[in-house]
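A.B. asks: Here is a sequence with its predicted model. Questions after.
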Amino acid sequence: MSRSRILALMQSQFIEMRRDFGAMFLTFLFPLFFVVILTGSALVRSNPTFDFGFVDQTKSAEAQQFADALASQNIAIKTYSDEATLRSALTRRDVTAAVILPEGWTPTATGPRVRVVADTTTAGLAETVVNAARAKIKLGQGETADAIPFEMTTVEGSNAEFNFIYPGMLALALVQMGLFMTATPILKARERGTLRYILLTPTTTRELVVSQVLFRVLIASVQLTLLLAAGAFIITLSPSAWLATFGISILGTIMLVSIGYALAGIARSTESGMALIMIANFAMLFGGNVFWNPEGSAVLTAVARIMPVSYLADAYRQIISGAQGLWPIWQDIAMMLGFTLLALLIANRTFTFDMRSRDVQAQRA
């Protein structure tokens, strides 16, 4: 294989991609738009009121006074019966922070301290609110706020909706790339005779296929970097998680590119190919564990099992969100490899580089 010819083919694909606004929109702008909206909705509140969970283990008038001092125009106090329930609410982000007054607490420098627990992204806000409450009580008595000591603990919270949809959006981006930037350009190039003319040059079939796959892996890497950067305001990934995400993405890209080739091979014409692409796109979007969690529904779970993108989205959720997946991650990888092999077998049996050769084969049959 010639590296120069492969690079030249990749350059020609890039030029063709720039001319195809529809493919650019569906591959880059469409997923990025949804991720930005999703991230923004998780960060921005339409109602600037923050809920602080409060547990009073003292049942004293001083504790009620402290709760009243915490409350303000933008701070609402939600009382919980015990600390475990409050911590669960904090993990689910039902509350912004947790304030616990332990048994035996008094608003003095001695004795148990006020315990404040907050998510890593809201710890600064929680500290500001507690300091304001301390000052409100003690400064009115001629003392300093330090007379009510407290200890701050930060925890990793989770946004269940974001943690589910965000990895699904990454899978969606690769689906759009595999279908609209693989199958669609191949159908158009085959109809125009571009592929036939390329093969009349010294370029080999292997070089053409390698350039197609490498170009799409490069596009997937750019996609993933943009989408992960947009989601970094909510989810922070470790270096190992970044590497694992890129590794799964390469496997997912190869799987979806193979499916794109298989669809282009099955199609008898450009029109029928576009219909197959649209059907596959909607089937994987709405049945492929991208937007809806199939857990709890036997029908949705059965549908998700036969959708290749389900396993990609499930692997993303386990790596990025740390959530428990529908299947073990080794099973996700095994199923993606299986779908890749199946798609390659179908493409090998059905794909032709010239639509006219397909017509000749059909007439002979």
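C.D. replies: Noted; the coordinates are in hand.
A.B. asks: Please count neighbours and contacts with C-alpha atoms only from this point.
C.D. replies: OK.
A.B. asks: Please enumerate residues in contact with stretch 350-365?
C.D. replies: Contact partners of stretch 350-365, identified using C-alpha atoms under 8 Å, 6 or more residues apart in numbering, comprise 190, 191, 193, 195, 196, 261, 262, 264, 265, 266, 268, 269.
A.B. asks: Show the buried residues in those residues.
C.D. replies: Buried members of the contacts of stretch 350-365, counted by 16 or more other C-alpha atoms under 10 Å: 190, 191, 195, 196, 261, 262, 264, 265, 266, 268, 269.
A.B. asks: and residue 201, what is it in contact with?
C.D. replies: Residue 201 neighbours (C-alpha under 8 Å, 6+ apart): none.
A.B. asks: Check which helices and strands whatever helix or strand residue 151 lives in is in contact with.
C.D. replies: Using DSSP states H and E, residue 151 falls within strand 150-155. With contacts defined as 3 or more C-alpha pairs under 8 Å, 6 or more residues apart in numbering; DSSP states H and E, the packing partners of strand 150-155 are strand 114-119.
A.B. asks: what is the orientation angle of the strand it packs on with strand 150-155?
C.D. replies: 20 degrees (axes from the mean of the first three to the mean of the last three C-alpha atoms, to 10 degrees).
A.B. asks: got the buried residues for the strand holding residue 151?
C.D. replies: Quick answer for strand 150-155 (16+ other C-alpha under 10 Å): residue 150.
A.B. asks: gap between it and the chain center?
C.D. replies: 29 Å (C-alpha atoms, centre = their mean, to the nearest Å).
A.B. asks: Name the residues that touch it?
C.D. replies: With C-alpha under 8 Å, 6+ apart, strand 150-155 has contacts from 91, 113, 114, 115, 116, 117, 118, 119, 120, 123, 127.
A.B. asks: Give me the angle between the one helix or strand residue 98 maps to and strand 150-155.
C.D. replies: Assigned by DSSP H and E, residue 98 belongs to strand 97-101. Angle, strand 97-101 to strand 150-155, by the same axes, to 10 degrees: 140 degrees.
A.B. asks: And the contacts of strand 97-101?
C.D. replies: Contacts for strand 97-101 (C-alpha under 8 Å, 6+ apart): 51-58, 63, 83, 86-87, 90, 113-119, 122-123, 126.
A.B. asks: Now list the buried members of those residues.
C.D. replies: 51-58, 63, 83, 86-87, 90, 113-119, 123, 126.
A.B. asks: tell me which residues in stretch 24-43 are buried?
C.D. replies: 24, 26, 27, 28, 30, 31, 32, 35, 38, 39.
A.B. asks: so the first one makes contact with residue 17?
C.D. replies: Yes. Proximity of residue 24 to residue 17 meets the contact threshold set by C-alpha atoms under 8 Å, at 6.8 Å.
A.B. asks: what about stretch 263-282, distance to the chain center?
C.D. replies: Stretch 263-282 sits 27 Å away from the centroid of its parent chain (C-alpha atoms, centre = their mean).
A.B. asks: that older thread, now the strand holding residue 98, how far from the centre of its chain.
C.D. replies: 31 Å.
A.B. asks: Check stretch 270-286 too.
C.D. replies: Using C-alpha atoms, centre = their mean, the offset of stretch 270-286 from its chain centre is 23 Å.
A.B. asks: what's in contact with that stretch?
C.D. replies: 172, 175-176, 179-180, 183-184, 187-188, 191, 263-264, 266-267, 290-292, 307-310.
A.B. asks: One more to weigh against that first structure:
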Amino acid sequence: MKAFLSMVGANLKMQVRNRTALFWLLAFPALFILLFGFLFGRSSDFTVTVGVVNGNSTPIAAQMTKAMQKSSFFKVQRSGDRKAELQKLEQGDVDAVLVFPPHASPGQPLHVTSYVDRSRLSTAQAVSAAIQQIADRFNRGVNRGPELVSVSTRGVQGHHLSSIDYLVPGFVAMSIMQNGVIGLAAAFVALRERGVLRRIRVTPFPLMSFIGARIVSNLLVVLFQVAILLGMARALFDLRVGGDIAQVAVGVGVFSVLGALAFLAIGFFVAGVSRKVESANTLGNLITFPMLFLAGIFFPITQAPEWLQTVARILPLYYLADGLRRAMVYGTSLAHLWTDAAALLATALMGLVLAVRFFRWEPGAG
């Protein structure tokens, strides 16, 4: 154990002394947070997404839903479950919920209920006005007859994401990915090129202990890194933290570790198939760079086309950012984040299998 702890300490010293790696691990994501924080502050300009319940229950409901779908102001998500849609509204996944009755009463107007997030006053007012405007079109067309549609609005206390609330967890996830893939792969290939792995192979110190020490040191760096970035965002831009602080800390810590393990596994795989440090950096960037723009780091993937949303949901960075965001901003318990956790564990296991398959002691030719 003493030798293992000494190796962990040695790895930490190597990472601290690598100024280039420190820049990419801390300064680079910190610059992103500062840039976007000062640009957007706590502003919020996301597309208005409305969950529609019973949208085809009556002819008028179908026509109103169709009118909303044609409007550039709305993005309609159909559902038959009122409870599920209201939960989405509370969690910030939709901006409003429109509930049509399951059937129409003869001679009576169609009573429609609009649920809005009262913590977002400007958006709630805009959504309510737009829905009422659509209802008024139907009522104006009856020429002094009884109104066809009656809209009532109810407020729900939601947990709305500001721009900085959305972006910071994504930047933290990005830094964890960079640490695991770019940082580890290049460093490990450099050790192999210098013959360090060859020398360790002939010493009594097991290689798996050496790799384990590297993983532990990386995990410690990741936790320190996350604490620094979140502390900075909280102090400078009032990053919102939802729920109990202890629960949030546990959730963020668990997903930081899971994300680090997933991307460290990918980093070991990249190190295994790369012969030179340059090729490790190139392959690492080929893997990580597309994720930055496809995994919902800079914008919600619900604003993207359907095919792009499907692509995003196969990327491990999406699940890391989503898990961190929900645990941090919404205070969601780990029991409700099992999908994100399972995806990261699956990535870690798959990366480990590939890393073992392609592991090499000696530097390759070329």
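C.D. replies: The structure has been received and is ready for your questions. For clarity, every value in this text was computed on a predicted model and none was experimentally measured.
A.B. asks: Let me have the contacts of stretch 350-365 of structure 1 in JSON lines, adding secondary structure and distance to residue 347 of structure 1 as columns.
C.D. replies: Formatted as JSON lines, the contacts of stretch 350-365 of structure 1 follow (DSSP: H, G, I helix; E, B strand; the rest coil; distance: C-alpha to C-alpha, whole Å):
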{"residue": "190", "secondary structure": "helix", "distance to residue 347 of structure 1": "14"}
{"residue": "191", "secondary structure": "helix", "distance to residue 347 of structure 1": "17"}
{"residue": "193", "secondary structure": "coil", "distance to residue 347 of structure 1": "19"}
{"residue": "195", "secondary structure": "helix", "distance to residue 347 of structure 1": "16"}
{"residue": "196", "secondary structure": "helix", "distance to residue 347 of structure 1": "17"}
{"residue": "261", "secondary structure": "helix", "distance to residue 347 of structure 1": "6"}
{"residue": "262", "secondary structure": "helix", "distance to residue 347 of structure 1": "4"}
{"residue": "264", "secondary structure": "helix", "distance to residue 347 of structure 1": "8"}
{"residue": "265", "secondary structure": "helix", "distance to residue 347 of structure 1": "6"}
{"residue": "266", "secondary structure": "helix", "distance to residue 347 of structure 1": "8"}
{"residue": "268", "secondary structure": "coil", "distance to residue 347 of structure 1": "13"}
{"residue": "269", "secondary structure": "coil", "distance to residue 347 of structure 1": "15"}
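A.B. asks: Out of the residues you listed, which is nearest to residue 11 of structure 1?
C.D. replies: residue 195 (15.2 Å; C-alpha to C-alpha).
A.B. asks: what lines up against that closest one once you look at structure 2?
C.D. replies: Here residue 195 of structure 1 is matched to residue 197 in structure 2, going by TM-score structural alignment.
A.B. asks: For that match, give me its contacts.
C.D. replies: 191, 361, 362.
A.B. asks: Distance check, it against residue 206 of structure 2.
C.D. replies: According to C-alpha to C-alpha, to the nearest Å, residue 197 of structure 2 stands 11 Å off from residue 206 of structure 2.
A.B. asks: what's the answer for residue 28 of structure 2, then?
C.D. replies: In terms of C-alpha to C-alpha, residue 28 of structure 2 sits 35 Å off from residue 206 of structure 2.
A.B. asks: cool, residue 67 of structure 2 as well?
C.D. replies: 67 Å.
A.B. asks: Equivalent analysis for residue 49 of structure 2, please.
C.D. replies: 55 Å.
A.B. asks: Same drill for these two, tell me which one is more crowded.
C.D. replies: Shown here are residue 49 of structure 2 and residue 206; by other C-alpha atoms under 10 Å, residue 49 has more neighbours (21 against 13).
A.B. asks: Map that one across to structure 1 for me.
C.D. replies: When structure 1 is aligned by TM-score structural alignment, residue 49 of structure 2 is left unaligned.
A.B. asks: same question, residue 323 of structure 2
C.D. replies: Residue 323 of structure 2 maps onto residue 315 in structure 1, by TM-score structural alignment.
A.B. asks: Its match: which element?
C.D. replies: Residue 315 of structure 1 is part of helix 308-316, with elements assigned from DSSP H and E.
A.B. asks: elements contacting that helix?
C.D. replies: Partner elements for helix 308-316 of structure 1 (3+ C-alpha pairs under 8 Å, 6+ apart): helix 160-178, helix 239-266, helix 270-287, helix 329-350.
A.B. asks: I'd like the ones you listed laid out as JSON lines, including distance to residue 301 of structure 1.
C.D. replies: Formatted as JSON lines, these follow (distance: least, C-alpha to C-alpha, whole Å):
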{"stretch": "helix 160-178", "distance to residue 301 of structure 1": "16"}
{"stretch": "helix 239-266", "distance to residue 301 of structure 1": "20"}
{"stretch": "helix 270-287", "distance to residue 301 of structure 1": "9"}
{"stretch": "helix 329-350", "distance to residue 301 of structure 1": "14"}
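A.B. asks: Pick the most deeply packed of the ones you listed.
C.D. replies: Most buried of those, by mean neighbour count (mean count of other C-alpha atoms under 10 Å): helix 160-178, with a mean of 24.
A.B. asks: residues in structure 2 matched by that helix, start to end?
C.D. replies: Going by TM-score structural alignment: helix 160-178 of structure 1 matches residues 162-180.
A.B. asks: excluding its backbone neighbours, what's nearest the alignment partner in structure 1 of residue 216 of structure 2?
C.D. replies: Here residue 216 of structure 2 is matched to residue 214 in structure 1, going by TM-score structural alignment. Nearest non-adjacent residue to residue 214 of structure 1, counting by C-alpha to C-alpha, 6 or more residues apart in numbering: residue 10, 7.9 Å away.
A.B. asks: Sticking with the spatially closest residue to residue 168 of structure 2 that is not a sequence neighbour, tell me its helix or strand.
C.D. replies: Of all residues not flanking residue 168 of structure 2 in the chain, residue 33 sits nearest, at 6.4 Å (C-alpha to C-alpha, 6+ apart). In the assignment (DSSP H and E), residue 33 of structure 2 maps to helix 28-40.
A.B. asks: can you tell me the mean distance of that helix from structure 1 after alignment?
C.D. replies: When structure 1 is superposed, helix 28-40 of structure 2 averages 2.9 Å from its matched positions, counting by mean C-alpha distance after the TM-score superposition for structure 1.
A.B. asks: Give me the angle between that helix and helix 163-178.
C.D. replies: Using the same axes, to 10 degrees: helix 28-40 of structure 2 against helix 163-178 is 160 degrees.
A.B. asks: Does helix 28-40 of structure 2 pack against any helices or strands, and if so which?
C.D. replies: Using 3+ C-alpha pairs under 8 Å, 6+ apart, helix 28-40 of structure 2 is in contact with helix 163-178, helix 207-237.
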